[in-house]
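K.L.:
have a look at this fold, sequence not included:
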């Protein structure tokens, strides 16, 4: 039995730094992914308590959610750091219908779309791919076709097998 199945805490969890809007993003993700919930949200206290809180009162200092059963953390940290494509989250889909559904929900930056990668309206990068992607990339023709795709089209890759 895995630690997760036994109820042990998840050893490693991604933690997302948003300039602003962490709560909006997390609520959106909870709606997009099944088996998801907001576990807790803590807010910055009264900004008069510490100069680091200037302009942050009421924003998210720490939040924890489960998305598809995976624990994520997030905060509103201001503009010091930004999200980038250097880190993305893989959504392994059962079929084309599921790919299409997640793509419609998460892809909001057309210029960021390539090979199943997309970026949502909050700046988070996702890879929306078939769970059996390895099976669909057995030939050079399949790999070449995938590289030219924005959203992965399973039938087109299968036709090249």
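P.N.:
It's in. For clarity, every value in this text was computed on a predicted model and none was experimentally measured.
K.L.:
only C-alpha atoms from now on, for both contacts and neighbour counts.
P.N.:
Fine.
K.L.:
mind listing the strands in the chain by residue range?
P.N.:
15-18, 37-43, 60-67, 70-76, 88-93, 117-119, 125-130 (DSSP state E).
K.L.:
how about the ones you listed in a markdown table, adding mean neighbour count and distance to residue 109?
P.N.:
Below are those laid out as a markdown table (neighbours: other Cα atoms under 10 Å; distance: least, Cα to Cα, whole Å):
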| stretch | mean neighbour count | distance to residue 109 |
| --- | --- | --- |
| strand 15-18 | 19 | 17 |
| strand 37-43 | 15 | 26 |
| strand 60-67 | 20 | 22 |
| strand 70-76 | 20 | 21 |
| strand 88-93 | 16 | 14 |
| strand 117-119 | 23 | 6 |
| strand 125-130 | 24 | 10 |
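K.L.:
put this next to the first one:
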């Protein structure tokens, strides 16, 4: 069995997917398929299905007009090894979107992302619970996550 996340876009699905794929190494568009005119889903070309991967995760996206907007109950988390990666993704995905707290943002299509350092999970899972609490407190005070500041909080 394969698990594939599905995203519903009101419009611009191909532009959104090509943008996402350009940002995440190892990603690709597998197919773009406008539904033919004889389907009951709407005018020809109004419904588009896109299959793609982001890193090692598979996704399917549909453009089929308004339904439910994206919300925080689903987000894509990108774990980064360096502050430069965080900065690059933060700037690109945040452009035209909405910046939020704790490494979260919404892109220009409304999809929610978490741009986090891989090190954050290690620090939050540290057996020294006082250290983990300092890291969590520092993270909760940040907008874009800062690896050096999280490491400093861990050290006390």
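P.N.:
Cool, the structure landed. Bear in mind the structure is a predicted one, so any value in this text is a computation, not a measurement.
K.L.:
report the TM-score for the pair.
P.N.:
Remark: TM-score between the superposed chains equals 0.85 [TM-score structural alignment, normalised by the length of the second structure]; 147 aligned residues with a Cα RMSD of 1.7 Å.
K.L.:
quick revisit: possible to save the strands of the first structure as a markdown table with distance to residue 146 of the first structure?
P.N.:
Listed next are those as a markdown table, based on distance: least, Cα to Cα, whole Å:
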| stretch | distance to residue 146 of the first structure |
| --- | --- |
| strand 15-18 | 29 |
| strand 37-43 | 33 |
| strand 60-67 | 27 |
| strand 70-76 | 28 |
| strand 88-93 | 16 |
| strand 117-119 | 11 |
| strand 125-130 | 11 |
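K.L.:
tell me the residue in the second structure aligned with residue 88 of the first structure.
P.N.:
Alignment note: residue 88 of the first structure maps to residue 75 in the second structure; criterion TM-score structural alignment.
K.L.:
closest to residue 149 of the first structure out of the strands of the first structure?
P.N.:
Closest to residue 149 of the first structure of those is strand 117-119 (Cα to Cα; 9.7 Å).
K.L.:
can you map out the helices along the second structure?
P.N.:
13-23, 83-94, 118-124, 129-140, 147-155 (DSSP state H).
K.L.:
now the ones you listed as CSV including distance to residue 112 of the second structure and mean neighbour count?
P.N.:
As requested, those are exported to CSV (distance: least, Cα to Cα, whole Å; neighbours: other Cα atoms under 10 Å):
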stretch, distance to residue 112 of the second structure, mean neighbour count
helix 13-23, 12, 17
helix 83-94, 10, 17
helix 118-124, 18, 16
helix 129-140, 17, 18
helix 147-155, 21, 16
